[in-house]
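Chemist: the following comprises the amino acid sequence and a computationally predicted model.
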Amino acid sequence: MTIWRPDPDLIRRPAYLSLADQIARAIHEGHLENGARLATHRQLADEMNLSVQTISRAYEELIRRGLVSGEIGRGTFVQARQPEPAPPYLPERMGNLIDLSILKPVCEPLHLDKMRAALGQLAQDLPPSAVLSFRPNNIFPRHRLAAVEWLLGCGLEVSPLNISVTNGATAGMTVALMTAAPQGATVATEAIGHHTLVPLASYLGFQLEGLPIDREGILPQALEDACKRGNIRAVFVQPSATSPTATLMGEERRAALVAVARKHDIAIIENDILGPLVSRTTPPIAALAPERTFYVTSFTKVAVPGLRIGYLVAPDRYVAAVANRHLVSNWMATPLMAEIATRWVQDGTAAELVDWQREAIHKRHAIAAEVLSQSAFWAQPESLHIWLDLPKGQVEETFVAQARLQGVAIAPGVSFQIADMFRTPAVRLSLGSTSEEELRTGLGVVANLLMADPEHVLLAI
């Protein structure tokens, strides 16, 4: 029996909801711990001068919220869900804060001009199906043909029948995971990986296993060992400068991972959101193992953030399953955005914006190399970010907080942690999210913090 009790004087109408809110606050504030047994319906009704029915409705509301569970013959127990992981970026830019926390491409007025021109052209010759049709198969055949052309630039030759047009990479990732990882299965991924995987695993009902990485990503032997240990059904990788640590996986490493996947018959989900932006001769994993690889790419990080369109390439055996899961989770990609993407692929605008982005991000890397010349960090020439290991003695949470106090938002490494293994404290710094001048200033703040005595930083908070 717990000591804490709700306060009858705080009850408002409707009483059951007011009571449920009180108990919920007590759980969130730690007054009621996980596993604590709540008072019986009759006992609490007597103490609160409420009806048993009101208590029952309050407990039912708490069960609905996932905060308690009822066990027949034993009682009602606190069973709070784990808190939602915080995103690594700020939900909005505040005041004059230099925001290096959110991963985005370099954007200038020309991007807005391109989009305005595209919307103006759509107003003149909008295809009726883009507005009037409910049937994806009536709308997207032409867009899939354009996708074939775009994917060639990513190093991938595929049939349009294997392509789903999605509302960006997140939708593609979700559909791929829904298809490859049934509830209860385990998905292997980088120990420092995609920040949405943890909540996705919770929502979709699969387990995550973070595996050791080096400068090329997942270690093949670690994947081999994981497959031998447990119910691994898929491996999620970001091999081309997309991962938080900005790794670029070589062809030999890709082939080794494919060999393990084939040996244990597991699916591969390849997140390649930078697509043709990355200068490389190494083919995508999907080109090495098309029979088991889901390939995800999009336009948001290489063209314009508002162009929320991507492509999901599925292996032959999964095409029907992907189509069904895409229908129930998205129905279809937004036709107007798909129309713009297709036109930009066909008239060369998309490729032009990728070339522009490559040149712009190269300049940002030069600034980072200059300002952080005394620090070692992980990066690739076309990555939109860098991964900065903190010096010995620096506390990640304190470092991020101190940067924020000095007007710079950065992403803490813990936001990307998948495995509970040793990890050097680190931060991710976006290079494209602000102007060159602000980037230089923000990186200067980071550089000064890196040189400061950690104890002085602690005292400054």
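Modeler: Right, received. Where do you want to start? Numbers count the residues shown, from 1 in each chain.
Chemist: use CA for all of it now, contacts and neighbours both
Modeler: OK.
Chemist: now the element after the helix or strand hosting residue 21, going C-ward?
Modeler: The secondary structure element spanning residue 21 is helix 15-28 (assigned by DSSP states H and E). On the C-terminal side of helix 15-28, the closest following helix or strand by DSSP H and E is helix 41-48.
Chemist: remind me what that following helix packs against, helices and strands.
Modeler: Judged by 3 or more C-alpha pairs under 8 Å, 6 or more residues apart in numbering; DSSP states H and E, helix 41-48 is in contact with helix 52-64.
Chemist: for whichever helix or strand comes after the helix it packs on, buried residues please.
Modeler: Downstream of helix 52-64, the next assigned helix or strand under DSSP H and E is strand 68-71. Going by neighbour count (16 or more other C-alpha atoms under 10 Å), the buried part of strand 68-71 is 68, 69, 70.
Chemist: what does strand 68-71 rub up against?
Modeler: 59, 62, 63, 76, 77, 78, 79, 80 (C-alpha atoms under 8 Å, 6 or more residues apart in numbering).
Chemist: tell me which two of those residues sit farthest apart.
Modeler: Farthest apart among these by C-alpha to C-alpha are 59 and 80. That separation is 13.2 Å.
Chemist: looking at these two, which is more packed in?
Modeler: Set side by side, residue 59 and residue 80 show more neighbours around residue 59, with 25 against 20, by other C-alpha atoms under 10 Å.
Chemist: quick revisit: for the buried residues of strand 68-71, which one is nearest residue 309?
Modeler: residue 68 (40.0 Å).
Chemist: from residue 26, how far off is the closest one?
Modeler: Using C-alpha to C-alpha, to the nearest Å, one obtains 12 Å as the distance from residue 68 to residue 26.
Chemist: which among the buried residues of strand 68-71 gets closest to residue 109?
Modeler: Distance to residue 109, by C-alpha to C-alpha, is smallest for residue 68 among the buried residues of strand 68-71, at 51.6 Å.
Chemist: now the contacts of strand 68-71 in a markdown table, please, with extra columns for distance to residue 381.
Modeler: Compiled in a markdown table, the contacts of strand 68-71 are given as follows (distance: C-alpha to C-alpha, whole Å):
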| residue | distance to residue 381 |
| --- | --- |
| 59 | 56 |
| 62 | 51 |
| 63 | 50 |
| 76 | 56 |
| 77 | 53 |
| 78 | 50 |
| 79 | 47 |
| 80 | 44 |
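Chemist: hmm, back to that, any buried residues in the helix holding residue 21, and which?
Modeler: For helix 15-28, the buried set under the neighbour-count rule, 16+ other C-alpha under 10 Å, comprises 15, 16, 17, 19, 20, 21, 22, 23, 24, 26, 27.
Chemist: all strands for the stretch 301-450 of the chain, in order.
Modeler: Under the criterion DSSP state E, counting those that start in this stretch, the stretch 301-450 of the chain carries strands at the ranges 310-313, 377-378, 385-389, 408-409, 411-412, 426-430.
Chemist: presented hereafter is structure B, for comparison with structure A:
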Amino acid sequence: MTNWMPDIPAGKGPMYVRLANRIADDIVTGALAAGAKLPPQRDLAYDLGITVGTVGRAYALVREQGLVSGEVGRGTYVLGSAPDTDLVEDPKPDLRSPTNAVPATTAASSTVAWTQMATSVTDPGFAGTRIPVPATGAIRLDSTSAPEIGQADVIRDLTLRITADSPYEIASYTRAVPDSWRQAGQQWLTRSGWQPPEATIVPTTGAQAAIMAIIAATTNPGDRVIFEELTYSSIARGAALSGRQIVQVPRDDEGPLPDELDRVCSQKHPKVLFLMPTMHNPTLGTMPEERRKAIVAVARQHNLWLIEDEVYGSLRETALTPLAALAPERTFHVGSLSKSVTAGVRGGWVSSPLSHAQRVYTAHKMLTGGISFLLAELSARLVLSGAASDFRQKVLAEIAARHDLVQACLPGHDMNSAADAPFFWLKLPSPWLAGNFKTAAAAAHVLIDDEDEFKPGRTGNVYHRVRIGFSNPHTREETAQALEVIRQLLEDSGACYDSFE
């Protein structure tokens, strides 16, 4: 370990930013050589008379810049003054690629760069709960995209045909929606004896863009949007970022409690309710018929729009009536290809109340810049050719096989799981806390989501659960390897007291 002791520059900025500046400058000048080990966070905090959290935040910033790397059980090491210069645009980069580092700043510009980075990293409006700079080679169990089961060959062939058939359309902006795109959406969203009218279909760039367009089309800044106390919180964060107010409603295993929803509507006067009636994320619950009818009744009483997110619902066969069939005048039914076919194509559709179809289309265009002809045409051809349905069956078979691995590796553990679901909702044994468990898994190069990832806002409810997705690893062998890490952590309750520094 180096005997390095930083001389922290005076200034008005936060202490952790100034400490990060000093680390960066000393790396650039050679005071901290490549391969040098930084002092443990506790030791440096004691020597400097500051908190461990301050040192931890400074170390996180230098990791963000690609100047140091943390090695499990060993500490934090200097990478050098010239790390890889590939900029990271995606906050969840491909962990298999070593070229994810942000370039180091020069000594002259480091203070400005660190201050800007500190703002982006710590701004609560933009912060998530996922590991910002995971270790290279980590296995992602924090994603539930469709597994790779040979989609690339079909996508390649369809793309070649599209480029041959529509060279002008690919070269230009998309200014009209072909009938085939609506027909594909109509076919993909059809379920349980319900088929949306073709005129209600709006093609979108995936489900999240669709939902944000719906919120924009039905509300104004300052309006309230309701979310369940556990939900896909990226939508809540996006809504808050766009100036909407987030309201939470209590739920049970069947979904939002109708009486509580009525109370919230009477007191808060919200405009929209976001729901996942089939295969709820993260609990895996499916809303029964009577609860669906009760929710619709409350929505009609309070003139509430409903957003029915059925992205996971495309994986589950059910006879339950969609909310869009029960209340077509107020329900936006959203589906996509991401969980059951392929996530990278970004294919999605909304069945909108006819009165708002054009508004959703316009809002989507204004928010996203417009749909990609190539991706929308590819999504439509995947559905209309039957390839999407074929892939869905193969995806379900792969999910079932990986579900079997879960059951074999974690027998007897309390979890919500199903053979058609790409994730499970795991109850942690005492004394594990969800955040500690996520940190411990990350230290072992396995990324998972703790319960806070699914909370749209502050709540007093604590579940002591984590969501573990298993569809993203490339192979079943890699999935089994990650599950073995989870098993060992569950059996080693003493590990929950480790700092994993």
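Modeler: Right, received. Where do you want to start? Remember, predicted model here, so these are calculated numbers, not experimental data.
Chemist: what angle separates the helix holding residue 21 of the first structure from helix 52-64?
Modeler: Interaxial angle of helix 15-28 of the first structure relative to helix 52-64 (axes from the mean of the first three to the mean of the last three C-alpha atoms, to 10 degrees): 40 degrees.
Chemist: quick check, distance from helix 15-28 of the first structure to the centre of its chain.
Modeler: Relative to the centre of its chain, helix 15-28 of the first structure is centred 32 Å away, using C-alpha atoms, centre = their mean, to the nearest Å.
Chemist: show me what it is packed up against.
Modeler: Applying 3+ C-alpha pairs under 8 Å, 6+ apart, one finds that helix 15-28 of the first structure contacts helix 52-64.
Chemist: check contacts around residue 243 of the second structure.
Modeler: Shown in contact with residue 243 of the second structure (C-alpha under 8 Å, 6+ apart): 221, 222.
Chemist: so which strand or helix has it?
Modeler: Using DSSP H and E, residue 243 of the second structure sits within no helix or strand.
Chemist: that one maps to what in the first structure?
Modeler: Residue 243 of the second structure maps onto residue 205 of the first structure when the alignment is built from TM-score structural alignment.
Chemist: one more: residue 141 of the second structure?
Modeler: Across the alignment, which pairs residues by TM-score structural alignment, residue 141 of the second structure is matched by residue 100 of the first structure.
Chemist: any idea how far residue 110 of the first structure is from that match?
Modeler: 22 Å.
Chemist: do the same with residue 117 of the first structure
Modeler: In this structure, residue 117 of the first structure lies at 10 Å from residue 110 of the first structure, with C-alpha to C-alpha as the measure.
Chemist: what comes into contact with the longest helix seen in the first structure?
Modeler: Longest helix in the first structure by number of residues (criterion: DSSP state H): helix 349-371. Contacts to helix 349-371 of the first structure, defined as C-alpha under 8 Å, 6+ apart, come from residues 105-106, 276-278, 302-303, 341, 344-345, 381-384, 431-432, 436, 440, 443-444, 447.
Chemist: start and end residues in the second structure for it, please.
Modeler: Per the alignment by TM-score structural alignment, helix 349-371 of the first structure matches residues 387-409 in the second structure.
Chemist: can you check stretch 262-269 of the first structure too?
Modeler: Applying TM-score structural alignment, one finds that stretch 262-269 of the first structure aligns to the residue range 300-307 of the second structure.
Chemist: report the buried members of the contacts of strand 68-71 of the first structure.
Modeler: 59, 62, 63, 76, 77, 78, 79, 80.
Chemist: residue 295 of the first structure versus the closest residue in space to the last one that isn't next to it in sequence, what's the distance?
Modeler: Meaning residue 80 of the first structure. Nearest non-adjacent residue to residue 80 of the first structure, counting by C-alpha to C-alpha, 6 or more residues apart in numbering: residue 67, 4.2 Å away. In this structure, residue 67 of the first structure and residue 295 of the first structure are 38 Å apart, going by C-alpha to C-alpha.
Chemist: who has more neighbours out of those two?
Modeler: Using other C-alpha under 10 Å, the more surrounded residue of residue 67 of the first structure and residue 295 is residue 295, with 27 against 20.
Chemist: and the more buried one, that one's in a strand?
Modeler: Yes. Per DSSP: H, G, I helix; E, B strand; the rest coil, residue 295 of the first structure lies within a strand segment.
Chemist: mind listing what the counterpart of it in the second structure touches?
Modeler: Matched by TM-score structural alignment, residue 295 of the first structure corresponds to residue 333 in the second structure. Contacts were defined as C-alpha under 8 Å, 6+ apart; by that measure residue 333 of the second structure touches 189, 307, 308, 309, 310, 323, 324, 350, 351, 352.
Chemist: from the residues you listed, which ones fall inside helices?
Modeler: Filtering these for helices - DSSP H - leaves 189, 323, 324.
Chemist: most surrounded residue in these?
Modeler: Tallying neighbours with other C-alpha under 10 Å puts residue 189 at the head of these, with 25 neighbours.
Chemist: aligned to that residue, what sits in the first structure?
Modeler: In the first structure, the residue paired with residue 189 of the second structure is residue 151, using TM-score structural alignment.
Chemist: can you find the partner of residue 462 of the second structure in the first structure?
Modeler: Aligned partner of residue 462 of the second structure by TM-score structural alignment: residue 423.
Chemist: which one's more surrounded, residue 100 and residue 110 of the first structure?
Modeler: When residue 100 of the first structure and residue 110 are compared on other C-alpha under 10 Å, the one with more neighbours turns out to be residue 100, at 25 against 10.
Chemist: what about the more buried one, distance to residue 338 of the first structure?
Modeler: 29 Å.
Chemist: what separation do you get for residue 103 of the first structure and residue 274 of the first structure?
Modeler: Relative to residue 274 of the first structure, and taking C-alpha to C-alpha, residue 103 of the first structure is found at 12 Å.
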